[in-house]
Structures are given as C-alpha cells and as structure tokens.
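[1] Got a predicted structure plus its sequence, pasted below:
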Amino acid sequence: MSTETPRRTRFRLGAGKATRSRAVAGLTALLLPLAAMVGMASPAQAATSATATYLKKSDWGSGFEGQWTVKNTGTTALSSWTIEWDFPSGTGVGSAWDATVTSSGNHWTAKNLSWNGSVAPGASVSFGFNGTGSGSGSATGCKLNGASCDGGSVPGDNAPSAPGTPTASSITDTSAKLSWSAATDDHGIKNYDVLRDGAVVATVTGTTYTNTGLTAGTDYSYTVQARDTADQTGPASGAVKVHTTGGGGTDPGPGTGDKVNLGYFTDWGVYGRNYHVKNMDTSGSAAKITHINYAFGNVQGGKCTIGDSYADYDMAYTADKSVDGVADTWDQPLRGSFNQLRKLKAKYPHIKVLWSFGGWTWSGGFGQAAQNPAAFADSCYKLVEDPRWADVFDGIDIDWEYPNACGLTCDTSGPAALKSITSALRTKFGSNNLVTAAITADGSAGGKIDVADYAGAAQSLNWYNVMTYDFFGAWDAKGPTAPHSPLTPYTGIPKAGFSSSEAIAKLKAQGVPASKLLLGIGFYGRGWTGVTQDAPGGTATGAAPGTYEAGIEDYKVLKNSCPTTGTIAGTAYAHCGTNWWSYDTPATIGTKMAWAKNQGLGGAFFWEFSGDTSNGELVSAMNNGLK
C-alpha cells in the first residue's frame, strides 16, 4: 500500500486532480542546531590557496536556494574546508546538502562531509541549501579555513554580476549568434562562460558568440555567466530560447492543423506511485502525446513558488530509472524530474512541457495574485525561466479552481480576475511561450462558467483544458450512482448542465473559439459501495475502496478488478459485487475523440499518466482518435 494521503477531502466538478501529499524526502545532510563551535582549520590549511564563492541560485519570495563553491587555486590538495559567513537578520539556512551547516545567531558555519573534504589543485566542490526569509541580503564576512574567501589576507573580491540576458540573431539551420551586455566586477571581468541547455559550450573574452553545429528545427536555451580575474563565476544571466530553422516541423497546437494530446505528470507520483518520467517513454506514451503539464507549482503570497523542490530538481536518479540510462551525480546542477524531462525532450523533440500552477489544494493563492497581476506574472516568469531549467519548459498553465467561485476555498475576486491574470501572463511570457489554463466544466445555469469572463481570458491563452470529469462521485455518499465523465446529458442525470457537451456548448456560446478548447479525460474511475442496481441511478452506502483514496481508482486496476458492464452517455460503468464504478475505456475514449474532432476542438488532455496501463493503452486510444 502507498503512504499517500489525500491533500483534499473530495473532488467537485472539474477539480479532477488528486493532489496528494507524500512522505517527506530525506536530505543528504542534516541541518543541526549549534551544539558546539566547529573547530577552525590550521594556518597551513588557511593559506592563500583556495577561494569560496557564494551564489543565490533562485529566489521564490519566501525562500531561496543558495550555493557555496570552494575552488583550490593552489598547487597542493586541500584536506578539508570550513566556510563561515553572516546573513542579515531574518535570513537563514533551512536545509542543506553536501555539507554540515550550523549557526550561532546570524553567523553560519559549513563544514565538508567525510567524502568531499579533499579538493585537488584546480578542482572545485560545492554544497547547497534552501534558505529561509527573503534572501534579499547577500552573505558577508566570509572566511574559508579561517582566511579570506577571496584567497587573500583581507576581504574585498566580490563575485561578478550577472551579464544581461542574451539576444539571438543570425539563426540558421545549424547556428545562432548570441550577444549580451557586459557584467561588472570590482576587480574586472576575465571572460564569459556560454551555457547551452545548462552545460558550458564555450568560454569567450567578448560579449558575443556564434554557436555552430546545431541541429535544424531544434529548440535550445542559452545563458551566460561571467568570470572575474580570480576565476570566480557570478550568477547566470536570464535565458534566451533559440529554435533553429529547417527541420520541417512546427509546434503542434490549435490552429496549426494538429490536435493537442496533452497529459498531466504529477510531482508526487514519483513517491508512492513510483511513476517517473521514464515511464512515459517505456509505455510508448511519449511518442504519442504532444504536450506535458507538470503539476504542480504552488501559488503563495501572490507569487508562483516551487511545489516540491526535492521531486522537482533535487532527487537523484539511478541509471535504471533515468530516461537515458545515465545515473545522476552528486554535483550536477539539475536533478529530479526537471532533468528527466530535459532528457525526455531530447529523445522526443516534438514534446512541449508546461509548468502548471495551482490545482485543487493550491488555488487559494490566486485571489491575492489577482490583486497585482503584473507582479504575479513577473514571479511566474522568473521561476519558469530560471536558468537552471529554462530549456525544460515551453510555457505556463494556470489551474485556478475556481475564479470568483468556490472550490476547496471560495474566491471573490470578481468576473474579470481571470482575464486580468491571463493578460498579464501573456504580456510577460510573450508570444513565443505557451500560456494555458485548466478550467471548470460546470455548464449549469448560473454555475461556475457563468461567473467568470472565460471568453475575455481566452484572448490571451493558447487553449483551455476543460475539466470534463468529476461531475459525480461518492462525495454524495448515498448516490445516486452516475458516470463521473458523461459526454452528453441523459434521462435521469442527477444535475442538469453536468456533462461535457453542455460545458463545451456554454463556453462556445460565451465566445471561446472551439479551437481553444480541449476535452478532458480521466484515467481513473469513481465509485460507490453498497450498490445493488447495475444501471446508473442506484443508491449506495458510501465510497468504494480505492488504492490511494476511497471512491477513486486507476483505470489500470479497474479494467481487471471490475470490468465494465454497460455504457451510458459515452462513458462506461461497471457493477461488481456491491461496488459500482464509472470510467473511460479505449472504446469510450474513441467515441469522445471523434466527438471532439466533430466539434472542431483543439484536441484533448488527460489526468494523469500513472492511471494508464504499462503499455499506455489509453494514451494510444486518444492518439488514434485524434488523428
């Protein structure tokens, strides 16, 4: 059994996302309270043979990620290292890896672990930490093994600033020219490292570089970092995306003649579900989808923030679970699912990845975001375009459940709030990035579609993921039993307006183009127990048992444990013993895809990959149906 527990008590009408918590991942080094002062290194170790450089790698408002790098600039090996520094009041270290970190007030001390104390001449070693507080102040008073961190006898050699974000020009099938504004440094700039997709491809003395030998019709991401005369590197610049010409391909999506086939990948799925990015490859699904929504980033304090830093970019992958069969190393700049997605995109260049923010549990922060949409959009852009993973993501998805209506919490931002936020996102992300939103499928009179300006917001979006599932479920413990994803209304349906066709029709009537609407499919079923009637409309005593949560179960389980016994409104249902389930099958998905094409929709999407079989039969059904 999994240790997953629900992050919410129930689903309601298009919430559709099992945003579950998971066991907290262990850290590679523990942050301990100061029990005793760390012994200082000997004067011999504190010679002018090493430097220590601090870098704030990212900042999400309420916290940040910091990194220290020790570089041996001498001719003999270091046997150990200890770094001391001061942070401003209110700023500290919350968790650390690859070092033991202690504190006394605002003074912090980091000491090597048993395996990374030795640093050969010319080599470097780094450790990182998640900081608490605003992180706006820099580290001061730095000492390395008791001496100045700049390798001299007194402080005074700061790391370079970040260069300007590069601009790209003269793009051909196989090359691109990059230009950037110079960085600054108190002792002068020596040269610049040019990074492509996170790896250094050149070191140049000027502020331009032409990268050759590229592949036609391929996406690349470039950043630049400066080196000073002491060989200290500063923070990376912003990222610029380059798409080389040729290759014969264009981005799939509404308006291009191709249908979108998008799936959600959940960050928590790597824990109890043991579903990783590699599974999208081995199942055959990666070759059949066009887009991935990575769920979820959080929304806090009116800003986009990290959802699960360990799963997202820190979890180390062994060779057997890695997309390309190569294990992560302790010192590589990006790990976790983000790095695996990078590898998946390298293998399947047609795939675009969006970072989805919000969801049922984390939608409560959108109300504050709507008070200052420009600031919200700016925070999202900085996070999605962080130089460490800018090449992984091709845009952003907003999953607000629900604007000016109630989900887990109730929002009163007003009908125009969604339009204000999506407009700000489009302005910030520009025309080269995808901006999408997951929205309600409540087609009832006076329901959730009626209380927000979905037509106005659509003007800034590539498409809507219309959550046409979870219309009915065992939150109504006594029933009546009903399909959770009916395509059309039917005689005896428990509530008028709760069907896919009615939701799509209402959105079209409001003014949303059909090509900007994707039909939603659930890769799971919803069920009741205590049911004696086979046909829909029966009474029940409660939720049917499920692997992770009562009342919900993956398709891959239900297809064998409770095979279908009938179909209603385009969705299958099953009655086995006293349990009653409804779920989509390859056959019903085929029917729904044909309907979506007939309606002129932009395609379809599903929640979520891990509910499918190991050979991806539901993804295949969607792909075949959309052709």
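    Ah, there it is.

[2] For the rest of this, base every contact and every neighbour count on C-alpha atoms.
    Fine.

[3] Skipping its backbone neighbours, what lies nearest Ser515 in space?
    On the basis of CA to CA, 6 or more residues apart in numbering, the spatially nearest residue to Ser515 that is not a chain neighbour turns out to be Gly602, at 4.2 Å.

[4] In the stretch 451-600 of the chain, mark out all the helices, start to finish.
    Secondary structure of the stretch 451-600 of the chain by DSSP state H, counting those that start in this stretch: the helices cover 454-458, 500-510, 555-561, 586-598.

[5] helices or strands next to the first one in the packing?
    With contacts taken as 3 or more CA pairs under 8 Å, 6 or more residues apart in numbering; DSSP states H and E, helix 454-458 sits against helix 417-429, helix 500-510.

[6] how about a cut-off of 7 Å?
    Helices and strands touching helix 454-458, by 3 or more CA pairs under 7 Å, 6 or more residues apart in numbering; DSSP states H and E, are helix 417-429.

[7] what helices or strands is the helix it packs on leaning on?
    The contact analysis (3+ CA pairs under 7 Å, 6+ apart) places helix 417-429 against helix 373-384, helix 454-458.

[8] between those helices, which gets nearest to Thr266?
    Nearest to Thr266, of all the helices and strands packed on helix 417-429, is helix 373-384, at 16.6 Å by CA to CA.

[9] Who are the packing partners of that closest one?
    Secondary elements touching helix 373-384 (3+ CA pairs under 7 Å, 6+ apart): strand 303-305, helix 417-429.

[10] quick one, which of those is packed in tightest?
    Looking across the helices and strands packed on helix 373-384 with neighbours counted as mean count of other CA atoms under 10 Å, the highest average goes to strand 303-305: a mean of 25.

[11] what's in contact with that strand?
    Under the criterion CA atoms under 7 Å, 6 or more residues apart in numbering, residues 60, 297-299, 369, 376, 379-380 lie in contact with strand 303-305.

[12] try it against this one:
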Amino acid sequence: MRFRHRAVAGFATLLLPLAGLVGLASPAQPATAKSATDAVVAPGPSTKVNLGYFIEWGIYGRNYNVKNLVTSGSAEKVTHINYAFGNVVDGKCAIGDSWADYEKPFTADQSVNGQDDTADQPLKGNFNQLRQLKAKYPDIKILWSFGGWTWSGGFTEAAKDPAAFAQSCYDLVEDPRWADVFDGIDLDWEYPNACGLTCDTSGATAIRDMMKAMRAEFGWQNLVTAAVTADASDGGKIEAAEYAGAAKYLNWYNVMTYDFFGAWAANGPTAPHSPLTSYKGIPAQGFNSAAAIAKYKEAGVPANKLLLGIGFYGRGWTGVTQDAPGGTATGPAAGTWEAGFEDYKVLEASCPATGTIAGTAYAHCGSDWWSYDTPATVLGKMSWAKKQGLGGAFFWEFSGDTSNGELVKAIDSGLR
C-alpha cells in the first residue's frame, strides 16, 4: 500500500505554568484527568519542536529501522516522533500493519539495544524498538499518527460519532502492551470537509468536534495534535474547516507546507514543491508556506501552535530544457519509489541544486528538473519560522535524509 503526504467562538483561557511534558506547557490540573473543559485551552509547546515522521513501512524496502535514528545522530536532535500510520476503519482507530508494528523480530544488528528479539517476548516490532529508543533518549516524546493520504477515507465515518472514535483511539494507543511507548496521538485527516484521495462532506465543524472528543478522552497528560492542509487559496481547504475552533483542544498543528506543485501536472510548468513565499510566475496563488501560516493566524490559530513542514525529498519532471522554474516538461522524472519523487539523500548527490527561489532550492541536471530543500534552505526557513513565532518545525520523513542526518541537524541548528 502506498502512502503519501500531500498538502495542496471563543473559550476563556487560563494562564498555564510551563511545566510537565518536555516542550509542552501543562495546565494546573491532575495528570490523571481524562476530561477537557471549555474553560481551559490546550497549551502549545513551550520550547521549539523538531518533530519527524517515522514510517512503519520503511523497515521493508527502504531498510530504515528505528536504530537508524541513533546511528544518524538524528535521535539526539529531535524532540518528538510521529509514528505513521495507524488506520481508521469503521469509525475506529485500527492497527495499520501488525507485523511492522509489534510482531516482527529484529536481530541484534538491527536493534537499538544491540540484542536479538526472542520468540517469546511479549512485544516486538517497531513498538519495541521505539521503547528501546525512549530508554536511550528519555526526553523524546512519541505520538501515534492515524490516517495519512491513503487512510484518510475512514475519518468520514469516524466524524459521525466523535466520542466513540476517540474512545477507540485511546483504547488502542493506551493498550497495555505498548502504552508506555506513546505520549499522545496525531490525526492526519486529508482533508476535513474537502477532497484528498477521497472527498469528505462532514461539515466545517467536524474537525472541531473530533478534536474536542480526543482531548476529553486523552486528557491533559497526553499530546493531541493534527497534520493539516497548507492550501491557502481563496475558497481553498483551510477555509473548508473550523481549524481555529479545533486548535483550542490541540497542542499544535503540523502544517503540510510541501507538495504544492509536482509532476501530477505532467507537462509543467516546473515549480518548487515547497516554496516559502510566493514569487513571480508561481502557478497558483495561496500555494506557499507564508500564505498558509498567515491564513491560519488570521483565522485565530496561535502562532506557537503552528509547525512549519519540511519535506526530506524532491519532486521533479523530465523533458525539461529550462533551468529556471516555469519550464515545460514531458512527464515525471524517474524516482526510486515513485515517478516524480526522490529522497533528498539521493538527489543531493545525483542532481545537486543549481539555484534557489522563494526560499527553497531547485536543480536542473540533464533533462530532469527537481526541487527540494537543502541544509542551507532549511536554515533559512527555520529563521523565518522563529521570526513568525511558530512552535517549531516537523518533517516528512526520516528515511529521506542522509546517513548522518544532515537535514535533521539543520532544523535543530536553525531553531536554536
């Protein structure tokens, strides 16, 4: 199964002490509480977040294991990890891949602790490796992310009974076999009251009602977050749902400020898939990071509850003769995992950047044209994010980075 990220009323606020979870301001409320009240607004992060997605299927063809977070040095730099993805089926949270999640035995050379999994141990798979990672790096917080591009269709049914959905998610995330692994939940609904792989017509308030139910179920001791669209066009996806109302119950939003443009427009025009700002000749207005962040702020989402998204990959075309953006093409460039898509770790060597535009990089090599972020453009984006007062940044996803974690380190350095 193929997964992909694509981004195309007031309640009284209490002053909350900066204590509790690392990077999170915790409200003065018992940690055992499993209820949210309208009188309390969930706090945003109190320190900058550097969050990365770890994909469960990466252990297969990509051969990218949790141990790689250690050997690359990335585990020392991130604050949070989103484990992707759990499924949403029949209105409930569900396991995505049981073999990868908790059944696959890892050998000593693959394991964080350097020991073989045994046949009779109660928990194996990625969950056990994440447990070992937390033992080694106890400050890292891990969230289980549900949905994603391929599995977002289940949210429509879930929205019919938010309380029951939240209960199912809590029961799964807090399953006694792995409850110690996770520090909360992330919902990646693409997209509420709008179209992604499928179309949703749950209504503008569905996202707010769902997040309210999640906070009521998960309480204040857990993180509750969501990945959200970056479509800031007039009448676009940000306008389709009540994101400001939902933000009251969330710790932050991961704004998917990437995949604005790509070779799904096979003949071009070529354009960077993750522009920070607009530029002369951009194919669509409102399709850039600055516009998305501004639109969420204008809607009433606090800046520190917005994380800027970075893609650890490029999107590209072939049949291109023009170096600058705006050229014509004959189709998507060849890629390791899918046409028009390639990891940064491949592109930085095979097609080095030849220019920058709108705060990101592009490369023209032979007849191929790619756009992607480099350590230098990541540093620029992090500087911008700090000036905007954002809560930090997140990225999709670890396995696209170099073996020494160049991009993760750039995010960390840029947020300091």
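    All right, it came through fine. Values in this document were obtained by computation on a predicted structure and should not be read as measured data.

[13] Just give the TM-score of the two.
    Laid over one another, the chains give 0.92 as their TM-score (TM-score structural alignment, normalised by the length of structure 2), with 388 aligned residues with a CA RMSD of 1.4 Å.

[14] which ones are touching the residue nearest to Ser515 of structure 1?
    By CA under 7 Å, 6+ apart, the contact list for Gly602 of structure 1 reads 254, 259-260, 514-518.

[15] need the residues you listed in JSON lines with neighbour count and distance to Gly269 of structure 1, can you?
    Formatted as JSON lines, these follow (neighbours: other CA atoms under 10 Å; distance: CA to CA, whole Å):
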{"residue": "Pro254", "neighbour count": "20", "distance to Gly269 of structure 1": "29"}
{"residue": "Lys259", "neighbour count": "23", "distance to Gly269 of structure 1": "27"}
{"residue": "Val260", "neighbour count": "24", "distance to Gly269 of structure 1": "23"}
{"residue": "Ala514", "neighbour count": "20", "distance to Gly269 of structure 1": "32"}
{"residue": "Ser515", "neighbour count": "20", "distance to Gly269 of structure 1": "31"}
{"residue": "Lys516", "neighbour count": "23", "distance to Gly269 of structure 1": "29"}
{"residue": "Leu517", "neighbour count": "26", "distance to Gly269 of structure 1": "27"}
{"residue": "Leu518", "neighbour count": "28", "distance to Gly269 of structure 1": "24"}
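
[16] Asn193 of structure 2 contacts Gly203, correct?
    Yes. Contact status for Asn193 of structure 2 versus Gly203: in contact at 5.3 Å, counting by CA atoms under 7 Å.

[17] between the helices and strands packed on helix 373-384 of structure 1, which gets nearest to Lys71 of structure 1?
    The closest approach between Lys71 of structure 1 and any of these, judged by CA to CA, belongs to strand 303-305 at 31.5 Å.

[18] What's the match for Asn404 of structure 1 in structure 2?
    Structural alignment (TM-score structural alignment) places Asn404 of structure 1 against Asn193 in structure 2.

[19] and that match, how many residues sit next to it?
    Applying other CA atoms under 10 Å, we find 23 residues neighbouring Asn193 of structure 2.

[20] Output the helices of the stretch 451-600 of structure 1 as JSON lines; include the columns mean neighbour count and distance to Phe606 of structure 1.
    JSON lines is the format used below for these (neighbours: other CA atoms under 10 Å; distance: least, CA to CA, whole Å):
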{"stretch": "helix 454-458", "mean neighbour count": "21", "distance to Phe606 of structure 1": "20"}
{"stretch": "helix 500-510", "mean neighbour count": "19", "distance to Phe606 of structure 1": "14"}
{"stretch": "helix 555-561", "mean neighbour count": "17", "distance to Phe606 of structure 1": "12"}
{"stretch": "helix 586-598", "mean neighbour count": "19", "distance to Phe606 of structure 1": "11"}
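
[21] now those in JSON lines, with distance to Lys428 of structure 1?
    As requested, the helices of the stretch 451-600 of structure 1 are arranged in JSON lines below (distance: least, CA to CA, whole Å):
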{"stretch": "helix 454-458", "distance to Lys428 of structure 1": "15"}
{"stretch": "helix 500-510", "distance to Lys428 of structure 1": "26"}
{"stretch": "helix 555-561", "distance to Lys428 of structure 1": "39"}
{"stretch": "helix 586-598", "distance to Lys428 of structure 1": "31"}
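
[22] What distance do you get for whatever residue of structure 2 lines up with Arg388 of structure 1 to Asp171 of structure 2?
    In structure 2, the residue paired with Arg388 of structure 1 is Arg177, using TM-score structural alignment. Arg177 of structure 2 sits 11 Å away from Asp171 of structure 2 when distances are taken as CA to CA, to the nearest Å.

[23] Correct me if wrong: Gly73 of structure 2 contacts Gly405.
    Yes. The pair Gly73 of structure 2 and Gly405 qualifies as a contact (CA under 7 Å) at a distance of 6.3 Å.
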